[in-house]
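>>> structure of the sequence below:
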Amino acid sequence: MNFTLVIFLLVYLAMGVGHLPGFKLDRTGAAVVGAMVLLALGYLSPQAAWNAIDYNTIGLLFGLMVVSSAFVVSGFYDRAAEWVGGLQVSPPRLLAILIGVAGGLSAVLTNDVVVVAMTPVLVSITLKRGLNPIPFLLGFCFAANVGSAATIIGSPQNMIAAQALNISFTGFMKVSALPALLGLPLIWLTIALLYRGKWEHTQSPSNTAAPSTEIIPFDRTETIKATVVTLIMVGAFVFSQWPHMLIALAGAAVLLINRSISSKDMLSRVDGNLLLLLIGLFIVNQAVAATHLPQHLLTALSGFGLHLNEPLSMLAVMSILSNVVGNNPAVMLVAPFLDGSVNPEALGAAIALGTGFSSNMVIFGSLAGIIVAEQGRVHGVAISFMEFTRAGLPVALLCLILAVGWIIYLT
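Next up, the predicted model:
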């Protein structure tokens, strides 16, 4: 038990810090190594490890990644970013449009993929217009996190929670879409106030040249094909009883059979690291569950009034935990203890809103925040920890207040 706990703590230390201190072992590497060590030393049997992997969640996420990659290789994201950036509107209105686009796309497509695809183009467009890229990148990032809470397919943690609680697509959307939508104006209001009078890019001319960003040519036919497949998939999620994983895999298969775009190009856009991360965490968490330590911890938490089957308690736990270890690991920690809830949809909303809304507090609170900061740095725009938190903390707190009111209404 002690060795299993040590491995567990080291893995989740890497989840929180971003790597295992002293080693070049990132989050995915730590999860995979932890799982392999537990298997190799016999702390978990191969069959138990295999059974621990939630193939429904992995399959659903993989299928949606392939679908989203079809929009990447067709040039849709680049065209969308160029269209938004080319609108002749004031900076506050441009910010509002950008927030709406980010929130909408992230609700239908995996939010991390949307952020990866559009961030470099947004940097280039804002610099070309002489605008300060930081408020627009922050608004885009915050909206991607908040908007992704609206649907099951908005983020991996939503998929994990919905699978554990057996919530339907419409049932999930019924309890999470409205607060996610209402959170978007709060993002705009906060950033518009913080950056009032600071919309212009103030660096010297030698530093204002827009970074060279490779723009993928827009393919109208492939974009229409991907859009039709996505709409059919969403319709199947809503109106059919077909398992979500099979719907996503079927849509991915249709898009991979292509005469003009190589399947290799599409599959190269799939985040295999995230899939391996989840598989590793499934195995590590199962090994810890076998020690019965989590059950003792839950008993201790209940002594402080925190019951994971109560939506408000879950909202509080998720808001804190997701900023310590990350969104996906946080949900995976509590997933085994979600059975028996009298109000599974409210509990699912608490998980989605707690992780999606609170993850804007700090850069490492979400993968989207890390992506925006890193890609911004690569393209010449430095977003410091304090700059991110100065805007992200009030956004997160306002959205969480909204979430508390909503959860009280649901219960």
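
>>> can we go C-alpha only for contacts and neighbour counts from here?
Will do.

>>> how about the most centrally placed residue in the chain, what does it touch?
For the chain, the residue nearest the mean C-alpha position is Ser155 (4.5 Å; C-alpha atoms, centre = their mean). Applying C-alpha atoms under 8 Å, 6 or more residues apart in numbering, we find Ser155 in contact with Ser106, Thr110, Asn111, Asp112, Ser148, Ala149.

>>> distance check, Ile7 against Ile160.
Distance of Ile7 to Ile160, given as C-alpha to C-alpha, to the nearest Å: 23 Å.

>>> what about these two, which has more around it?
Ile160 (24 against 21; other C-alpha atoms under 10 Å).

>>> can I assume that one is in contact with Val331?
Yes - assessed by C-alpha atoms under 8 Å, Ile160 is found in contact with Val331 at 7.1 Å.

>>> count of neighbours near Leu410?
14.

>>> tell me what the strand or helix carrying Ala253 is packed against?
If you go by DSSP states H and E, Ala253 is part of helix 244-256. Helix 244-256 is packed against helix 55-73, helix 220-239, with contacts defined by 3 or more C-alpha pairs under 8 Å, 6 or more residues apart in numbering; DSSP states H and E.

>>> also this sequence, please, to line up against the first:
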Amino acid sequence: MNISLAVLIAVFLLIAVRKIGRFTIKIWQSMTAGALTVLIAGEISWLDALKAIDLDVMLFLLGMFIVGQTLVASGYLYYLAYRLFNRLKSAQQLLLGVLFGAALSSALLMNDTLAIVGTPLVLRLALEHKLSGKMLLLTLAYAITLGSVMSPIGNPQNLLIATHADLPAPFQTFFVALAVPTLINLAVTYLILRWVYREQFSNSLPLIHNPVDLLDPELAKLGRISLFLLIGLIIVKIILVGLHSPIQIKLSHIALIAALPPVLLSPARLHLLKSLDWATLVFFAAMFVLTASVWQTGIMQQQVDDLAIDLTTVPAIMLLSASLSQLISNVPLVALYLPMLTHTDAASLMALAAGSTIAGNFLILGAASNVIIIQHAEKHGATLGFFEFARIGIPLGFINLLIYWGWLSYWYG
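The predicted structure follows:
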């Protein structure tokens, strides 16, 4: 067997079992060990490994981690949550609020952003209302994956599709083609989670929301400024994209600018930087290296060629993008798939956006946002297992794909 592929399979297994004897292995440790193995084995050169690491993604995550940590450490995130959720009176309403709130927010703020700020929030809600933390973590993961489908800035792969294809009206194209099936899929997700975790809702008492005080008012002010900068710059980006302006603002630049107030003005800046989720950044750097090593072998390309199918049809695009995204992540998959689409019509592009994004609802490694959620959860003393995610995610992912495929076939048929 090819060494790179064997290492990737071993990493998958380690992430699934998470333990060897008495030793617990974290996700970032498994991925880092895999990357170091292919480097030492000479499967990928050190120069190619460095080139494989997406600097924009790394800088975006760094900036958002700083903003997220500022909101959490100051208590401003929980203060906002109280203001948003204090009118919800039942567990069912809270589940719906998290599901649809996170989904709609991810369409504007990007799914990775919601993964960063949403994880400590849902864990606090679970603790306060004595609900399953795993249920709300899954709700957050599925919500931000689905919500990001219908926006060209909902996730990095959609942005890549929108810019590569030079769509004349990207926001309108994504929304018109994908909003309806997304809302249907959110409703289906609610019903599935409501059924799987039905014991959480049986004889549940009315929710009692405890008022939240700011932990650090001065840091909260800086966090508020960061949040306004983040939202404001994203709105500017939306306007620039809509006007087809030659001026473009990268998401990494937006995140870094939003991170400046606490870094430059807070006396607690060193504590904030020490508290960042550095392990997740290591995970992503290692993931880029390992997946690049696997792709360089050509083994997956050969397998696709052996299928002898038309790669430009809507069903083929959706199935291949959803499946291959489990192995090399959805952003590099989209970058590699786009040149194969000889006719970049809207149906093919929307199928690629839906398939590559919904890959995140199948398995943990199908989306970067899933990894961020789990890594952040472990930082706060919680976790979400590979099999717990998969037992709901695999059937849910197939239902999601069928709904998107049916709608796109109808809409562009």
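
>>> just to revisit the earlier point, list the buried residues for the helix holding Ala253 of the first structure?
His244, Met245, Ile247, Ala248, Leu249, Gly251, Ala252, Leu255, Leu256 (16 or more other C-alpha atoms under 10 Å).

>>> ok now the next helix or strand after it, how far from the chain's centre?
Under the assignment DSSP H and E, the closest C-terminal helix or strand after helix 244-256 of the first structure is helix 263-267. Helix 263-267 of the first structure sits 22 Å away from the centroid of its parent chain (C-alpha atoms, centre = their mean, to the nearest Å).

>>> quick one on the thing from earlier: ok, of the contacts of Ser155 of the first structure, which one's closest to Ala35 of the first structure?
Asp112 (24.7 Å; C-alpha to C-alpha).

>>> contacting residues around the closest one?
Ala144, Ser155, Leu367, Ala368, Ile371.

>>> which of those tops the neighbour count?
For the contacts of Asp112 of the first structure, neighbours tallied by other C-alpha under 10 Å; top is Ala144, 32 neighbours.

>>> residue contacts, it?
Ala144 of the first structure sits in contact with Ile99, Ala102, Gly103, Leu105, Ser106, Asn111, Asp112, Val114, Val115, Ala368, where contact means C-alpha under 8 Å, 6+ apart.

>>> in helices, which of these fall?
Secondary structure from DSSP state H places Ile99, Ala102, Gly103, Leu105, Ser106, Asn111, Asp112, Val114, Val115, Ala368 of the contacts of Ala144 of the first structure in helices.

>>> farthest-separated two in those?
Among these, Ile99 and Asp112 lie farthest apart (C-alpha to C-alpha), at 15.0 Å.

>>> and Ala80 of the first structure, how many neighbours?
17.

>>> also the one 10 residues further on?
Applying other C-alpha under 10 Å, we find 10 other residues in the vicinity of Ser90 of the first structure.

>>> compute the first-to-last residue distance for stretch 33-46 of the second structure.
15 Å.

>>> how far does that stretch sit from its chain's centre?
On C-alpha atoms, centre = their mean, the centre of stretch 33-46 of the second structure falls 26 Å from that of its chain.

>>> can you check stretch 216-232 of the second structure too?
Using C-alpha atoms, centre = their mean, the offset of stretch 216-232 of the second structure from its chain centre is 23 Å.
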